[in-house]
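K.L.:
I'll drop the sequence and a predicted model, then ask my questions.
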Amino acid sequence: KGFEPEGVFLNAEGAETTPEEDDDLKHTLMISAICNDAILVEEEGMFSIQGNPTEGALVVAACKAGITRDSMAEEGYEVVRRFPFDSTRKMMSVIVKVPGGDHVLVTKGAPDVILARTLTLRSHGEELPISDETRIHVEDAISDFGKRALRTLAIAYRPVDSADVDLKPEQHEEDFVLLAVHGIMDPPRPEVIDAVAQCWSAGVRTVMITGDHALTAQAIAEEIGIIHSSEDLIITGAELDNTSDDELRALVPHAAVFARVSPEHKLRIVKALQENGEVVAMTGDGVNDAPALRNADIGIAMGIAGTSVAKDSASLILLDDNFSTIVAAVGEGRRIYDNIRKFIRQALTANVAEVSVILFAFLLMGDDPLLPITALMVLWINLVSDGIPALALGVEQPEADIMQRKPRERSESFFADKLGARIILRGLALGWLSYYMFDYSLDRGAPLAYAETLAFTTLIFAQLWHVFDARTFTTIFDKNPFGNKYLLLAVGVSALLSIAVIYLPLGNTVFGTTPLSGKHLLMVISIAALPTFVLSGLKATFGIRFL
């Protein structure tokens, strides 16, 4: 269970066995423990791994048999040289001085790479030359592990002459004796499947780039939903080596998995996607991921398992190492962008209305036009009756379809989807209504101050009604009006403050307003709703996007 070092070993027949009974098993576990950088840690009865979880699985397997690096050191096994894993060699090796004084190179790494350098196979305690038939049998076993979504690591060794200990890694890592192949279960987190599905519906293509065997990568990709059809390509590092940059650009739109890749391959893949106009987010945790992280549009390093080099190269650090958090961040980013557009729509609609109400007066009142609203009234509208509710749009909840939309193009205008036309038309409608109420009042003999107050009040409440439509990119009828409590509070405060400016003596003195009759106030509040509800109704009925 988890990383607890408890369990039993079964042989090929399914019968329980022990390392004491199976010498090959014992040596496999010893190499797995000593050729390893992971550490098994126990805290308050809970076991965890410091280091790579895949390496940690080998440490735990060895620990189940009572084999640890410390116990081997006590028995006289001494590591004299280390060749750390890198993505080019695809293996890790250490030279061990055994109790008798001899030296042995022990290795773990990619099975296909190690098998290609293997001359001998150890079976039932005997070292036998590996025949073509045996090689095919081992390859079939590796493929079977891969099809079962198991990560594979081969275990091998070779004797080293004491005089050759200081040779370079490439001179040591050849002519192996193949001892075993581990199949390691590394199931995806349950939430990953849903997260990948959300990415797909949001138009975000998830591509797996891994050092795993191609069959393992394919099985995992199919399980979590990265591969959707037989047309999705699985491309290996060896194939990339024989692919030009232009050919890679043609392949990446159809590729779902890149397996057995090197750091250079990752960087080429990122660049090929970008050259196709894609916005690329790259995740990684190792030193070898740094070039791709740095060149991606958004480099995302793992906060728990990531190296300091990866974190320094990334734009973001994922604190919980959870892919679903990235998907949640995509949704949150879209919500923030939507809310900025909603705020701008509300603010610019108010500005168009303020300008147009004065423009209508100059165009329609002949040679001696009167100002429907004063400069101080415009200032009040901008700062209070429009500014406060518009700020509340910043905490608006996401649209229902926010993760069903396709990503916008890099070159897409901020005012795309007819937003600019909607701002102008709604602003003109609000401005016209305010001017109409001003002209209506003057025609019935009202004093200029009363007519200005009527236009001022109309414009205020027209904008307060409009802010409920600015909450959505559809229409006011599609969203619960009580869904944003901060907006309701902001509208209430703005309305009360504006009414105070109309009825309190201080407001009358500063802004030049005059108290309205109760009948006129109720009439203005009702009529001010007409532009929003009429235009939204037409939009909902006839699907006119610019309304």
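P.N.:
Sure thing, it's come through.
K.L.:
contacts and neighbour counts: CA atoms only from here.
P.N.:
Noted.
K.L.:
now do the contacts for the spatially most central residue of the chain.
P.N.:
Most central in the chain under C-alpha atoms, centre = their mean is Ile326, positioned 2.6 Å from the mean C-alpha point. Shown in contact with Ile326 (C-alpha atoms under 8 Å, 6 or more residues apart in numbering): Leu318.
K.L.:
the stretch 401-547 of the chain: helices as residue ranges?
P.N.:
Using DSSP state H, counting those that start in this stretch, the helices of the stretch 401-547 of the chain run over 419-443, 448-469, 485-503, 505-511, 518-527, 530-542.
K.L.:
check which helix or strand the residue nearest to the centre of the chain maps to.
P.N.:
helix 323-364 (DSSP states H and E).
K.L.:
can you check Ile184 too?
P.N.:
Judged by DSSP H and E, Ile184 forms part of strand 176-185.
K.L.:
continuing past that strand, what's the next helix or strand?
P.N.:
Past strand 176-185, the next helix or strand by DSSP H and E is helix 190-201.
K.L.:
which parts of that next one are buried?
P.N.:
Within helix 190-201, the residues scored as buried using 16 or more other C-alpha atoms under 10 Å are 192-193, 195-201.
K.L.:
with stretch 325-338 instead?
P.N.:
Per 16+ other C-alpha under 10 Å, stretch 325-338 contains these buried residues: 325-327, 330-332, 334-336, 338.
K.L.:
of those, closest to Leu293?
P.N.:
Ile326 (14.9 Å; C-alpha to C-alpha).
K.L.:
Val204 versus the closest one, what's the distance?
P.N.:
11 Å (C-alpha to C-alpha, to the nearest Å).
K.L.:
how about Thr107?
P.N.:
Counting by C-alpha to C-alpha, the gap from Thr107 to Val204 is 39 Å.
K.L.:
then Ala301?
P.N.:
19 Å.
K.L.:
more neighbours, the two?
P.N.:
With neighbours defined as other C-alpha atoms under 10 Å, Ala301 and Val204 compare such that Ala301 has more, 30 against 19.
K.L.:
can you name the next helix or strand after the one helix or strand the more buried one maps to?
P.N.:
In this assignment (DSSP H and E), Ala301 forms part of strand 298-302. Per DSSP H and E, the first helix or strand lying C-terminal to strand 298-302 is helix 308-313.
K.L.:
who touches the next helix-or-strand element following that following helix?
P.N.:
The helix or strand immediately downstream of helix 308-313 is strand 316-318, counting by DSSP H and E. Applying C-alpha under 8 Å, 6+ apart, the external contacts of strand 316-318 come out as 298-303, 311, 325-326.
K.L.:
the structure to be compared is supplied as follows:
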Amino acid sequence: AAESPLTRQLNRLTKQVTIFAMCMGIAFFCLSLFVVHEPFASSFIFALGMVVAFIPEGLLPTVTLSLAMAVQRMSRRNALVKKLDSVEALGSTSVICTDKTGTLTQNEMTVNHLWTATREYEISGVGYAPDGQIEGEGRSWRAVDDADLELLLEGGLLCGNARLAEPEEEGKRYEVYGDPTEACLIVSAQKGGIDRAELEARMPRVKELPFESRRKRMTTVHALEYPLEGARRIAFTKGAPNEVVRLSTYVRVHGAVEPMTEELRQRIMKANDTYAADGLRVLAVAYRPLDGANAGAGIPDAMSDYTPENIERDLTFVGLEVMMDPPRPEVAAAVAECHRAGIRIVMITGDYGLTAASIARRLKIVEGEGLSVISGFELSKMGDEELKEKLAGQVVFARMAPEQKLRVVTALQEMGEIVAVTGDGVNDAPALKKADIGVAMGITGTDVAKEAADMILTDDNFASIVAAIEEGRAVYSNIRKFLLYILNSNAPEAVPNAVYLLSGGAVPLPLTTMQILTIDLGTDMLPALGLGTEPPEETIMDQPPRDPNERLLNRRVLVKAFLWYGLMASIVAMAGYLLVNMLAGWPGIPLAGLGDDGDPVYIQATTMTLAGIIFAQIGQVMNCRTETTSVFKIGLFSNRRILIGIVFEVVLLVILTTFPPLQGVFHTAPLAWQDYAFLCCIPPVVIAIEEIRKAWLRRRERSRAVANR
């Protein structure tokens, strides 16, 4: 399997950090050996401590924790992730290829219009409860009132496999087993007074030609208790109106069979287009007698020869069943959030083009002029370069076979996009596998689709994809926050030692090797891990998709870590070191006893340097929690893991400075209350300085937004 963007970035980061740490180690070794003239062994140990200081030991646990926490949050938002690294890949998504039915819409079909060659009907009621009636020409209609209406409702009901179960509790929804489209045809027949059990007893099914995306229709063959047009066997076909009309040689008019004329074909397709333009889905119903005088030629005797080629021709058109699948109410906001985040949405559906375009406009997936609606037939005749030109603009794909998704996904990836694809059928598996993120439907999805996907939506809802993308972006952001925090502690570790080396030893070493290891392996670790669990920031979806080639450790992170946060902490560390010396009488006495390990001033000074770095990091971990948002807005105490980490590092400092056996190992001494008073002032000052910078950044962003309106 191909590496995820996160895996590639971590591999690159590992090399970067290794090279950087080794270079720093060699530089400090040479300075210690040749400038300060320390013994080889001391210089080597000193350099080794600096190498360890510049390696982020907690990176892998933080990445794993951040991914795991995101998966946990996503599961609460109806998205189940199968592989951890898929979470971050979601954050890089720049295009979502989504189907329509059930994902953008509620998948609760309701037939609201019926159309025959003689009249149009409206049906009241919403959902799968058979509450409503058929109305037309100012009166209510039952199926028995009109032969064409009756045959339309019967054909729609018989040509399907769905089942409806009444709710056990009052107020609950009907359970649908099978295709929701077929379920709503059952309801429309019930509203017309047709009893399903009685009908199926009168017209038992003897053969089925299942729906195929290529044919865009389905046919069932039934034996008749009472002859119809002299036939004892009949085939009902339902499917896309243009396909059914194309195969229809006859049409039912007032209960009689008449030849299909070009004028009637145009009337049917005009009605279909009118409904589709309103965002309604349309199915056509037709039939064919398989024996008797009106059967026509070419009907095989053996049922094994009942094939689509033999049966689905010379049909008699009956009418149209028009249904509404309303958009999910939360999808419009999710679409707007995608646009704000710079994520394009490409609808790929098996529905009619006008229906797809209408839904796309209603949800504002596309806006303005210049929309291209491409059918599966048109796509099959289109070259790769022409397809890419269309994909660069606003496009909706309609009447698409599931396998054609693969070509669209491949073209988008060749254009440099990170693509998420939704699917539910067996034929969707290649596209789901090819996509950077394959998203299967948990309710309507097949086992094959779920196996091929990286993520499963438990509610089949487009809004859940957007929520997952938000969490994916948070993962990458949290890893960056971890790096920023870990690297900014390297500066106050390196600067005091650099002062010692560059002064040729005139400034005694402010921080010992064991104290450096205390910071890296002790006090830094838990707060850094806490940063990996930060929830997404409010502004995270206001940014464009991240370039998958953008490095985790880029110039912006390095500048912020070393020249801003690191500089602040370095000043604090050296200030603590000098404060102890000044209180002891410096410059009237030698600075820190000239580095004598037995000198209490020197031990106190190195302890204060260590404590200053730790307390500076308390402020810096709070600063690292957000990019520009005020930490007070998200709450200083809202991340429990960071608070535990802060308590741990303060307790560890107290233990190392008060427990005698550890004092000798870590070169520490007890701190007085005056020392702690100074240390407690550090975090608020560090936070306040950063809050001023963030406020300035927020004001600048608002000014830019106003200027761009």
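P.N.:
Good, I have the coordinates. Here the structure is a predicted model, which is why all the values come from computation and not from measurement.
K.L.:
would a markdown table of the buried residues of helix 190-201 of structure 1 with distance to Thr458 of structure 1 be doable?
P.N.:
Conversion of the buried residues of helix 190-201 of structure 1 to a markdown table gives the following (distance: C-alpha to C-alpha, whole Å):
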| residue | distance to Thr458 of structure 1 |
| --- | --- |
| Val192 | 52 |
| Ile193 | 52 |
| Ala195 | 47 |
| Val196 | 49 |
| Ala197 | 48 |
| Gln198 | 44 |
| Cys199 | 45 |
| Trp200 | 46 |
| Ser201 | 43 |
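K.L.:
among those, which pair sits farthest apart?
P.N.:
Val192 and Ser201 (14.2 Å).
K.L.:
one step back: from Cys338 of structure 2, how far off is the residue mapped onto the residue nearest to the centre of structure 1 from structure 2?
P.N.:
Counting by TM-score structural alignment, Ile326 of structure 1 lines up with Ile465 in structure 2. Distance, Ile465 of structure 2 to Cys338 of structure 2, by C-alpha to C-alpha: 10 Å.
K.L.:
again, but for Leu199 of structure 2
P.N.:
In terms of C-alpha to C-alpha, Leu199 of structure 2 sits 48 Å off from Cys338 of structure 2.
K.L.:
quick check: buried residues in the strand of greatest length in structure 2?
P.N.:
Ranked by residue count, the top strand of structure 2 under DSSP state E comes out as strand 217-228. Buried residues in strand 217-228 of structure 2, defined by neighbour count with 16+ other C-alpha under 10 Å: 217-224.
K.L.:
what sits up against it?
P.N.:
Contacts for strand 217-228 of structure 2 (C-alpha under 8 Å, 6+ apart): 158-160, 202-212, 231-240, 243-244, 289, 308, 312.
K.L.:
out of these, which end up buried?
P.N.:
Among the contacts of strand 217-228 of structure 2, those buried by neighbour count (16+ other C-alpha under 10 Å) are 158-160, 203-205, 207-209, 231-240, 244, 289, 312.
K.L.:
in strands, which of these appear?
P.N.:
Those of these lying in strands (DSSP E): 205, 207-209, 231-239, 289.
K.L.:
considering those, which is situated nearest to His667 of structure 2?
P.N.:
For these, the nearest to His667 of structure 2 is Gly239 (82.7 Å; C-alpha to C-alpha).
K.L.:
please name the nearest non-neighbouring residue to Glu55 of structure 1.
P.N.:
For Glu55 of structure 1, ignoring the flanking residues on the chain, the nearest one in space by C-alpha to C-alpha, 6 or more residues apart in numbering is Ala38 at 5.8 Å.
K.L.:
could you find the counterpart of the one you found in structure 2?
P.N.:
Match for Ala38 of structure 1 (TM-score structural alignment): Ala162.
K.L.:
against Glu451 of structure 2, how distant is that match?
P.N.:
Taken as C-alpha to C-alpha, the span from Ala162 of structure 2 to Glu451 of structure 2 is 25 Å.
K.L.:
show me what Val309 of structure 1 aligns to in structure 2.
P.N.:
Checking TM-score structural alignment: Val309 of structure 1 goes with Val448.
K.L.:
make sure that match is actually in contact with Pro430.
P.N.:
No - between Val448 of structure 2 and Pro430 there is no contact under C-alpha atoms under 8 Å: 10.1 Å.
K.L.:
quick one: which of the two has more around it?
P.N.:
Pro430 (19 against 15).
K.L.:
that one maps to what in structure 1?
P.N.:
Under TM-score structural alignment, Pro430 of structure 2 pairs with Pro291 in structure 1.
K.L.:
quick one: what helix or strand has its match in it?
P.N.:
Per DSSP H and E, Pro291 of structure 1 falls inside helix 290-295.
K.L.:
any idea how far Cys624 of structure 2 is from Ile687 of structure 2?
P.N.:
10 Å.
K.L.:
when these two are compared, which one has more neighbours?
P.N.:
More crowded of Ile687 of structure 2 and Cys624, by other C-alpha under 10 Å: Cys624, with 24 against 20.
K.L.:
tell me how far the more buried one lies from Phe20 of structure 2.
P.N.:
Cys624 of structure 2 is 22 Å from Phe20 of structure 2, by C-alpha to C-alpha.
K.L.:
now swap in Thr64 of structure 2 and tell me
P.N.:
Distance from Thr64 of structure 2 to Phe20 of structure 2, by C-alpha to C-alpha: 24 Å.
K.L.:
go on, Leu558 of structure 2?
P.N.:
For Leu558 of structure 2 relative to Phe20 of structure 2 (C-alpha to C-alpha), the value is 12 Å.
K.L.:
in structure 1, what stretch matches stretch 609-619 of structure 2?
P.N.:
Going by TM-score structural alignment, stretch 609-619 of structure 2 lines up with residues 455-465 of structure 1.
K.L.:
how far does that stretch sit from its chain's centre?
P.N.:
For stretch 455-465 of structure 1, the separation from the chain centroid amounts to 42 Å (computed by C-alpha atoms, centre = their mean, to the nearest Å).
K.L.:
then stretch 141-149 of structure 1?
P.N.:
Distance, centroid of stretch 141-149 of structure 1 to centroid of chain: 30 Å (C-alpha atoms, centre = their mean).
K.L.:
kindly report the same for stretch 491-509 of structure 2.
P.N.:
48 Å.
K.L.:
same deal with stretch 281-289 of structure 1?
P.N.:
For stretch 281-289 of structure 1, the distance to the chain centre is 14 Å (C-alpha atoms, centre = their mean).
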